[in-house]
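*Asks:* Fold the following for me, if possible:
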Amino acid sequence: MTEADFAFLRLLLQQRSGLSLSADKRYLAESRLGILCRRRNIADLTSLIDQLRYGRNRALESAVVDAMTTNETLFFRDKTPFDLFREVILPERIAANAATRTLRIWCAAVSSGQEAYSLAMLIDDAAERLHGWKIDILGTDISAEILEKARAGVYSQFEVQRGLPIQMLLKHFQQRGDTWQISERLRAMVEFRQHNLLDPNEHFGRFDVIFCRNVLIYFDVPTKVKVLDLLSPRLFANGAFVLGTPETVLGLTTKLAADADHRGLHRPASGIVPASDRFMRREAVAGRRG
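*Replies:* Presented below is the predicted three-dimensional model:
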């Protein structure tokens, strides 16, 4: 791949998906797109870039974006965000939404679905407290191909061994030959839809919880700002926004602020209670109890 072809590819990926491909990733592009060429019977990388440059083929552009997108994920990835959901976020939402008995969760950049299904399992564990509730989990991704895998809910032995406790495997999955399929009941809890995080999202409505983990790291600063500006209005005023461990909103948006008590958890800035006020409230509650 020539310098000019690689420069064109980097610009295309930036414009279509927000993916910021650094200059030292040419080998990665050549490897992944070489596979795409063979799958589509395209002679070589030069021919592929020519088709992208002159053909205006949206389907091919999407295939290139799919090929270059990192879909690394696993069940209960990093563990801490899921402990946070079970121990902090879910109890908060149960208390806050007692009147409406609804819970809406958005897993952005959901890849092959493990994050959304992990949350569904935790919600299933709280079934007694959520009896009669309407639960909506939306999983979105830019890749149509990876979403087909997510909808099927079929995973290899290797995939279910990565992060999934054995008791949850036996409870929620059925073995089918060399693969495991998640239960129909949990699959029915999650809706998967194709969506580019750079596109408008008002039609999704608003959510109690948004997980957007380990995706901002692939974007440059202006793209991070745009994505956060698009996502933050989709959160209810007292909602929860969860980023990946290496990610932050600091210097990127004033619409979200880190929760001082829980690492990785962010709140709409308008709903943040100053630390001094939180202390005063705790003291007042303690005084009433005394």
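
*Asks:* Please count neighbours and contacts with C-alpha atoms only from this point.
*Replies:* Noted.

*Asks:* Assumed Pro91 was part of a helix.
*Replies:* Yes: assessed with DSSP: H, G, I helix; E, B strand; the rest coil, Pro91 lies in a helix.

*Asks:* what's the neighbour count on it?
*Replies:* For Pro91, the neighbour count with other CA atoms under 10 Å is 13.

*Asks:* gap between it and Leu122?
*Replies:* Applying CA to CA, to the nearest Å, the value for Pro91 to Leu122 is 12 Å.

*Asks:* And this one, please, so the two structures can be compared:
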Amino acid sequence: MIAAGDYEFLQQFLKQRSGLNLSQEKQYLIESRLAPVARKVGLAGVEQLVARLRTAPSGAVADAVVEAMTTNESSFFRDKTPFETFVSFVVPSLIDRRGSRRIRVWCAAASTGQEPYSLAMTLKENAHLLPGVTVEILATDLAGHVLERARAGLYSAFEVQRGLPIQYLLKYFEQKGDQWQIRPEIRAMVQFRQFNLLQSFAGLGTFDIIFCRNVLIYFDIPTKADVLSRMAKVLAPDGYLVLGAAETVMGISDAFRSASGRPGLYVANRLAEATA
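*Replies:* The predicted model follows:
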């Protein structure tokens, strides 16, 4: 059992570095996730790892601890509805209003890449409905090791069986031994970049659509409100924010409001922003 003082230190360390709000009930995660990190860097256990972090709160060891404690659960076409809404409503509505056929998308918690690749495959499948449309997909994540996997586009049989239609597997993947790799033309549609949501968004540019699904649930309310406020500033005035099925802006931020009653879809609340 980790000492109370060490756990409190880890809570503060992880919140400052990643926004992760580690509750008292999550102590069981510490040993399972951080003991392998300790062994990898030649330390006897979690207690010594915490001692190292106290003296060196930045650097490779600190990065490894943050990445180990970050949840990287993902699957292809997770929840389905956001991908259907993306191609049937969001992209067409942006094009109709603007006339421009260039769309920029940010997947803000891309993990091992299933979400941005699902968007890319959705666009490929529906290219006939969106003639001449150019979509740029930027996919970011805090954890460098999961982005390496995402860039390679290599997935196990178990991973491609989670939510991926069989016709997509046959059409957009190539078998590599006991794994499946996304074809180059799909990988080329996504740009991956390591990025911490606690950092300034200023260097990212402006986006027409932001997917930030199933990551805010790990933050406390002030951190959620801060991230949402900054996302509103990098979202185009007529753009859309997509949150996870269990997430909401209600009671957290007035930077966004629900879009046409569509679950998980939001638009920037410019009136609230202008009067804040």
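
*Asks:* quick check, Leu138 of structure 2 in a strand?
*Replies:* Yes: counting by three-state DSSP, Leu138 of structure 2 is found in a strand.

*Asks:* show me the contacts for it.
*Replies:* Residues in contact with Leu138 of structure 2 (CA atoms under 8 Å, 6 or more residues apart in numbering) are Arg104, Val105, Trp106, Cys107, Val190, Gln191, Phe192, Arg193.

*Asks:* Counting neighbours, which of these end up buried?
*Replies:* Buried subset of the contacts of Leu138 of structure 2 (neighbour count, 16 or more other CA atoms under 10 Å): Arg104, Val105, Trp106, Cys107, Val190, Phe192, Arg193.

*Asks:* hang on, the last one packs against Ala139?
*Replies:* Yes: because the distance of 6.3 Å satisfies CA atoms under 8 Å, Arg193 of structure 2 is recorded as touching Ala139.

*Asks:* Please work out how many residues are found near Ile263 of structure 2.
*Replies:* Small correction: residue 263 of structure 2 is Pro, not Ile. Quick note: Pro263 of structure 2 (other CA under 10 Å) scores 18 neighbours.

*Asks:* if I pick the nearest residue in space to it that is not next to it in sequence, what's in contact with it?
*Replies:* With CA to CA, 6 or more residues apart in numbering as the criterion, Pro263 of structure 2 has its nearest non-adjacent residue at 7.3 Å, and that residue is Ala245. Applying CA under 8 Å, 6+ apart to Ala245 of structure 2 gives the contacts Asp79, Arg213, Asn214, Pro263, Gly264.

*Asks:* Of these, which is the nearest to Gly251 of structure 2?
*Replies:* Gly264 (15.0 Å; CA to CA).

*Asks:* Next, work out how far apart the closest one and Arg52 of structure 2 are.
*Replies:* According to CA to CA, Gly264 of structure 2 and Arg52 of structure 2 sit 41 Å apart.

*Asks:* Of the two, which one has the most company?
*Replies:* Gly264 (20 against 15).

*Asks:* Spatially nearest residue to that one (excluding sequence neighbours)?
*Replies:* Leaving aside its chain neighbours, Gly264 of structure 2 sits nearest to Leu243 (5.0 Å; criterion: CA to CA, 6+ apart).

*Asks:* thinking the one you found is in contact with Ala259, fair?
*Replies:* No: contact between Leu243 of structure 2 and Ala259 fails when scored by CA under 8 Å: they sit 11.7 Å apart.

*Asks:* For these two, list the residues in contact with both.
*Replies:* Any residue near both Leu243 of structure 2 and Ala259 by CA under 8 Å, 6+ apart counts here, and that gives Leu265, Tyr266.

*Asks:* Compare these two (neighbour count), which wins?
*Replies:* Each of Leu243 of structure 2 and Ala259 has its neighbours counted (other CA under 10 Å); Leu243 has more, 21 against 15.

*Asks:* Tell me who's in contact with that one.
*Replies:* Phe211, Cys212, Arg213, Asn214, Gly264, Leu265, Tyr266.
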